[in-house]
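*Asks:* Sequence first, predicted model second:
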Amino acid sequence: MEHIAALLLVIGCSNTMGECRELPVPVSVFASMDQCVAERPFALGDVQGQSQRVVAKCLTVDPALEDDYDQIVWAVRPDGTLDASLAVSSMVMASNTIRPEKDYLSQQ
């Protein structure tokens, strides 16, 4: 299985950059950052006309966390700069504060 080293994120926005959304592209994951950067202009061409303004960014994927990433956090600034990163949500574990078993440490 090949590892993913980069992800291409493409965002389409209104002319004022006030409304933005992710745009699907034919290929969005790559085995190297160089491949992602090389594909970026072609992906922008593929989505031309879907939004008034389009911005894109290649994001580095840590192979050790490849299966753990569960969201892309992004924001487009008014000047058109795309800030984006891959994130791992913290896991929430269920716990039961009422333990039916005996607490042997507190009994002496």
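*Replies:* Everything's here; your move.
*Asks:* switch to C-alpha atoms for all contacts and neighbour counts from now on
*Replies:* Noted.
*Asks:* ok, the spatially most central residue of the chain - contacts?
*Replies:* Nearest residue to the geometric centre of the chain (Cα atoms, centre = their mean): residue 72, 2.2 Å. Contact partners of residue 72, counting by Cα atoms under 8 Å, 6 or more residues apart in numbering, are 84-87.
*Asks:* Put this next to the previous one:
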Amino acid sequence: MEPIVAVMLILGCDHSMMVCRQADQPVHYASVESCEADRDLRVRLVDKYPMAVAECIEVPELGSDRKVVIDWRVDAAGGLLAEARLRDVGPLTAKAELRTTAAGGV
């Protein structure tokens, strides 16, 4: 299995780009370049929302006790700004296993 180097975050938004939600689970890629080559097609396939945006995000190398969290926001021009960061997992509890955040984490 190839390591995950990049993920594509896809958001579906209303016409005003004021309300956006993660449209699909992030898609994993072995390179940022392969993610970017696939981005336009994946955005066109989003049909549950009037508008869609996507961003390819380089993923930091994971250790066994860490997970990747993606922070995102849509700017005033409708562009998606996203960044991946590492976060310690900590003790595994039912609450700690939930891998999403209100900001759109993975």
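*Replies:* Thanks, I have the structure now. Keep in mind it's a predicted model, so treat the numbers as computed, not measured.
*Asks:* what's the TM between chain one and chain two?
*Replies:* Once the chains are laid over each other, their TM-score by TM-score structural alignment, normalised by the length of the second structure reads 0.72; 90 aligned residues with a Cα RMSD of 2.3 Å.
*Asks:* circling back to that earlier point, just the ones in strands from the contacts of residue 72 of the first structure, please.
*Replies:* Within the contacts of residue 72 of the first structure, residues falling in strands by DSSP state E are 84-87.
*Asks:* Derive a PyMOL selection command for the buried subset of the residues you listed.
*Replies:* To isolate the buried members of those in PyMOL, using 16 or more other Cα atoms under 10 Å:
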select buried, resi 84+85+86
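*Asks:* what do we get in the second structure for residue 87 of the first structure?
*Replies:* Under the alignment (TM-score structural alignment), residue 87 of the first structure pairs with residue 85 in the second structure.
*Asks:* quick one: its match and residue 62 touch, right?
*Replies:* No - if you go by Cα atoms under 8 Å, residue 85 of the second structure and residue 62 don't touch, sitting 10.1 Å apart.
*Asks:* which residues do the two both contact?
*Replies:* Common contact partners of residue 85 of the second structure and residue 62 (Cα under 8 Å, 6+ apart): residue 68.
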